[in-house]
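Visitor: need a 3D model of the sequence below.
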Amino acid sequence: MKSTLSSRLHEKRSEIENLWEKMYPNCSPEAFFTMLRKRYSQRNNDLKQLDAERLETPLWYMDSTILGQMLYTDKFNATFRGLVEKIPYLVSCGVRYLHLMPCSRMPEEHNDGGYAVEDFKSFDPKIGTTEDFIHLTTECRKAGISVCLDFVLNHTADTHAWALAARQGSKEDQKRYFFVFDKAEVDAYEATTEEVFPQQAPGNFTYLPDCNCYVMTTFNNFQWDLNYGNAEVLLSMLDNVLYLANLGVEVFRLDAIPYIWKQWGSPNRNLPQVHWIIRLFRLALEIVAPCCIIKGEVVMSPKKVAAYFGTTAAPECHLLYNVSLMVQMWNSLATRDTRLLQKCLTELPTDIPPSSCWVNYLRCHDDIGWGIEYGDLRDLGFSPFEHTQFLISFYHGTFEGSFSLGELYEFNQKTLDARNCGTSASLCGLERADKTHDKYQKELAIKRLLLAHSFIYFCKGITVLYSGDEIAQLNDYSYKMVPALQNDSRNVHRPYFDWEKTHFSKPQDSDAALVWTTLQTLSAYRAQEKDFSSFTEEKVISTNEISVIAVKRGEKHLVIANFSEYQKEIILDYPAFGSYTEVFSQRDVQLNGSPFIVGPYQYLLLRRN
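Guide: From the prediction side, this is the model:
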């Protein structure tokens, strides 16, 4: 039976009504259904054709050909039109999924890199118009690239039309936020709710002298939390998403999901209503724009994050970040010890809906927070405090013997806690090696960088590369000279893309050439092998060396990676003996239970013959 708007509405109506009744018992959901019909009627034929294709292949995003890249439009090539000019470059990188960092209309200053949104239905005029954006999504679609857009659920900018009206005394608009006129009520909320940025933005409320009241500001004082207890807020935000879907967005990264429902007396994280809201977003998209999928930003360990995939009967997010994989990659490089990385992969939840897929990355626009389970550290004989301090100082570059250079973010003078910032290349040692003109350390830095990227590329899930990493861009300290940016050290790894580095004829021409060529080779091989789809097995294989990790992927492939600068003689606890070919060197390898050598920071991809 052909799927139509009517059939999808009929199929999902009862569930929507039940969810709505739980959240808004005194409010009819008919406005919800009216909005769905209106937005579907405005959807163009090209997008409806894509909807039909995706309904036939709903797990398209789990294919081995899907490689992602995330970027800031303005820093990549200035504008949406400029980005269109660079689509051939993205195609040459193997990109099939393009994540654009926030580009909605935002305040000139105090915009948190675009996460303070002034208008969800228009774009930053410096980047382009709505017509420019439609042109971009259309051209990307022609090139086989799905556009992903950040959508900020939790808050608006304090310059949003609702916020301005609320500040002028509009009671209707004040109810879209959390306006509190009693300090005791503020204190009661603070008593059960942790701060997100205790150094940069302490507390969860901001006092407004002109209103003689407080407004909830979980993240920054210029980002006002939305009140999803108000049905009008949910309807408006859903309408914004469907509007953007009709402009050609295929993947929505929903920002800061765990925070979106507030309830005095609770921790105000991960409340049940959060899951109901995400489920409603998914149902709305499945009805109006079934080609679209949801990626959730939930920064916790996978076993805690997995709840946001929902259930097989009621799935929520299609994609979730495997933040722990990123953290354990950097931990393994610093310690030369892969035991926590092995544990991370071994314990990755598998009891998740069949539409669920992990997103893997080495770096992104954000900081690195060292959220390692204390129990796991103690099990290996580490002091959680001392080990975290080691990682913070190592990637800051202040630990004796560190190869890394980076910046601290949210340093707490009382607890000494901090997060780390830096590009992949600088964190892997390339910047320090260049500064000291140490050729050997530079060789090791390049090997480290390629090892880290290759391992991420061959893990189960979608690999998303942070723009600039493919050309080994270093930290950019120029942000310190810009008043609006200088207090946010995350800008050190948000440089403008250096197009000069892409001009080369052979891999030996430069560090950028070698890294770019290697990553292109990795992505091309990954794309052609079904073993690297998100449907296939991922199993950690034990070795005799803690610095070496081995992972079986699918039916035929074995990934081996040495996270040490010393060669290792390893023995695999792996019964599948026989003849293998190392994919990149084409060297024959016999696995027969005997020890063999893995070089410094070497990675091997073995394919069974």
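Visitor: CA atoms for contacts and neighbours, from now on please.
Guide: OK.
Visitor: and the helices in the stretch 351-500 of the chain, which stretches?
Guide: Using DSSP state H, counting those that start in this stretch, the helices found in the stretch 351-500 of the chain span residues 374-379, 384-396, 424-427, 430-436, 439-457.
Visitor: got these as TSV, with mean neighbour count columns?
Guide: Shown next, in TSV, are those (neighbours: other CA atoms under 10 Å):
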stretch	mean neighbour count
helix 374-379	13
helix 384-396	20
helix 424-427	28
helix 430-436	18
helix 439-457	20
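Visitor: how about a markdown table for those, with distance to Leu591 added?
Guide: A markdown table is the format used below for the helices of the stretch 351-500 of the chain (distance: least, CA to CA, whole Å):
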| stretch | distance to Leu591 |
| --- | --- |
| helix 374-379 | 32 |
| helix 384-396 | 36 |
| helix 424-427 | 33 |
| helix 430-436 | 34 |
| helix 439-457 | 21 |
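Visitor: next, the structure of the following sequence, for comparison with the previous one:
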Amino acid sequence: MTSSKGNGGWQGEAGFNDRLQQYRQQALGALGDLYGQRPDFTEVTSRVFAELRLANRARPEVLGELDQAREQVATDWYQQPDLIGYTCYVDRFAGDFDGVARRIPYLKSMGVSYLHLLSVLKSRAGDSDGGFAIEDYRQTHAELGGIDDLERLAAALRKAGISLCIDFVYNHTAREHLWARKALAGEQRYRDYYYLLETEAEKQAYESYLDEVFPVSAPGNFTFEPALDAWVWTTFYPFQWDLNYHNPEVFLEMLKNLLFLANKGVEVFRMDAAAFSWKRAGTDCLNQPETHALLRAFRALVAIAVPSVILKVEAIVGARQATMYFGAGDYQGREGHIAYHNALMASLWRSLALEEATKTAHLLRDLPHNPAGTAWVNYIRCHDDIGWGTLLDSAAAHWSSDAAELERVADFYAGSSAAGQTYARGQRFETQAEHRVHGTNGTLASLAGLEQALQDGDRAAVNLAVARITVLYSIIFSQSGVPLINMGDEVGLLNDYTQSAAGSGRDGRWLHRPALQGPQAPLHRQAAKRIQAALAQMARVRAAQPVFHAQAEVDIPTLAAPAVLGCVRRYRGQRLVALANFSGRAGAVGLDEIGAPDGCRDLIGTACAGADGTLTLPPYGYAWLLC
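Guide: Next comes the predicted model:
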């Protein structure tokens, strides 16, 4: 064990009581929105606060010191320019927890200070939705190591200045979870932990309002369980049973699990599938008011018991809804500390396919900014597909696409277009019908053209693919929030067709979840070195410039070059301009367009300054300029 004896957290009981006083009303307000109409509400809240006190008393001394440092000095640590993220499956990255510890120097070489380990908690055997069907929240996968090994790894990462993030799958459990097994055995207490519908008519009354997450591989939202003589709500796969948060016992149990893991050294919890967590008849059961109340409750309670911990919200919803997961109205800044900017991710891929930046510029300009005390998580690829639905909008905003345009984009990344074969080597995901767009699978390198270029032995095409990869990363490193490197992007990792075909059953997302390995072909090795060097340089430059703080003032200028995206950042006297060219042709930007007629100092990038007061960006070029 790496943790020292619990000392009652920062400042012991006195510190806990101070934080309880500070956040009590926020917690009670959120819990009241969830359970305030129940006759046992006072008892529920008393039990919640008692669990907080127990968790704080059990807080290891070293984590209490971290609480103190972040409360007193570094309250905005997750908004700082030097927070650089990396995400991976443990087995694919390093084999097990000890292997990850041995690879800390590799992470530090890229400037990483935040490590998201995917699906480390014990999931069901066999198909598990990539590890997101949790059988036990207090155990890890045996092949990765035990929970004590995870705790030791968290300590090693913390010593190296890296914060550990893991997934908190709180919308559902595996069918094999103890609660589900007890429900199957007939225990009413645990039947009440899940949504069980007893008639086909009752099921259809809900189903008629619901969309489908996996319309091909897992159509519908309910699974009939003969042992229960009922339909179980299963939003994702039949083996993932949705939890019933109308029952406060469920909330209390999941809170206890979160606090247990926080006291093992987890500093960031990815709140999985947040948008689905509350169900209401007559609605699509997405983005419900209580969905947000749940997050407000978790955040306030975390602030009381384990104040150095933050919540990262995964809400893959429409672009207009995403900002709401920071909190809206009177609750701004009271939900997720950080949240995935999935709309930006999808829009960047759209811009690359269409070679135009206009809609991405509109997206960044028109959507609400994140509230004070919050930050986006900006990324290019992750373990999931690229979901195109986030770019649909019923109000037809300037940043949105219609289904026909998204169909063309999805075709492009599947390798075809009206003009013929494209450079991309991806696959459609969960496309239900010929003209319905759902998602796209593939690694960054394969989608950006590196796979095809290497197959052709075409050095010029390899250079263009590397430029596409680096220009995309230049954008997420220059935007406000936490840039997140997906494992393998830094070395140009290609699609794994054998894994997708043989190792995953029906889940095509394993196409872009290969094991990390060094490229073998010389041309691939050269490309990988260039990508890795570019990302490491971006991390170094970003970390050294205060203007990249998440609370910087940001403007998105309108540029004459339609394929060039511009971003102007201002923070404490610094002014930085970031430019990125989505086109395979050079793009010119006038210094007057970016408010810098007297010129700029080049920090990083590939732009060339002309005597006529213009900057020329080469195909897929980028520049960061202090002006």
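Visitor: related to what we said a few turns ago, for Leu319 of the first structure, find the nearest of the helices of the stretch 351-500 of the first structure.
Guide: Nearest to Leu319 of the first structure, of all the helices of the stretch 351-500 of the first structure, is helix 439-457, at 16.3 Å by CA to CA.
Visitor: residues in the second structure aligned with the closest one?
Guide: Counting by TM-score structural alignment, helix 439-457 of the first structure lines up with residues 459-477 of the second structure.
Visitor: mean shift of the matching stretch relative to the first structure?
Guide: For stretch 459-477 of the second structure, the mean deviation from the first structure after alignment is 1.3 Å (mean CA distance after the TM-score superposition for the first structure).
Visitor: what sits against His141 of the second structure?
Guide: 120-123 (CA atoms under 8 Å, 6 or more residues apart in numbering).
Visitor: now swap in Val306 of the second structure and tell me
Guide: When the contact criterion is CA under 8 Å, 6+ apart, the partners of Val306 of the second structure are 9, 56, 59, 67, 259, 262-263.
Visitor: trace it over to the first structure, please.
Guide: Match for Val306 of the second structure (TM-score structural alignment): Ala289.
Visitor: ok so, going back, tell me how far the match of helix 439-457 of the first structure is from the chain's mean position?
Guide: Stretch 459-477 of the second structure has its C-alpha centroid displaced from the chain centroid by 22 Å (CA atoms, centre = their mean, to the nearest Å).
Visitor: got it, and stretch 558-568 of the second structure?
Guide: That offset, for stretch 558-568 of the second structure, works out to 27 Å (CA atoms, centre = their mean).
Visitor: same thing with stretch 267-275 of the first structure?
Guide: Centroid separation for stretch 267-275 of the first structure versus its chain: 20 Å, with CA atoms, centre = their mean.
Visitor: now do the strands in the stretch 501-627 of the second structure.
Guide: Counting by DSSP state E, counting those that start in this stretch, the stretch 501-627 of the second structure has strands at residues 553-555, 564-571, 574-581, 587-590, 601-605, 608-609, 614-617, 622-626.
Visitor: which one, of the helices of the stretch 351-500 of the first structure, ends up nearest to Asp509 of the first structure?
Guide: With CA to CA as the criterion, Asp509 of the first structure lies closest to helix 439-457 of the helices of the stretch 351-500 of the first structure, at 13.9 Å.
Visitor: just checking, Lys54 of the second structure is part of a strand?
Guide: Slight slip there: residue 54 of the second structure is Leu, not Lys. No: assigned with DSSP: H, G, I helix; E, B strand; the rest coil, Leu54 of the second structure falls outside any strand and is helix.
Visitor: picking that back up, which of the contacts of His141 of the second structure are conserved in the first structure?
Guide: Using both residues aligned by TM-score structural alignment, their matches' CA atoms under 8 Å, the first structure keeps these contacts from these: 120-123.
Visitor: need the max-distance pair from the residues you listed.
Guide: Val120 and Ser123 (8.3 Å).
Visitor: now do the shared contacts for those two.
Guide: Common neighbours of Val120 of the second structure and Ser123 (CA under 8 Å, 6+ apart) are 131, 141.
Visitor: of the contacts of His141 of the second structure, closest to Glu434 of the second structure?
Guide: Nearest to Glu434 of the second structure among these, with distances taken as CA to CA, is Ser123, at 34.2 Å.
Visitor: what sits against the closest one?
Guide: 131-136, 141, 174.
Visitor: so what does it match up with in the first structure?
Guide: By TM-score structural alignment, Ser123 of the second structure lines up with Met106.
Visitor: tell me the buried residues in stretch 122-138 of the second structure?
Guide: Using 16 or more other CA atoms under 10 Å as the test for burial, stretch 122-138 of the second structure gives 122-124, 127-137.
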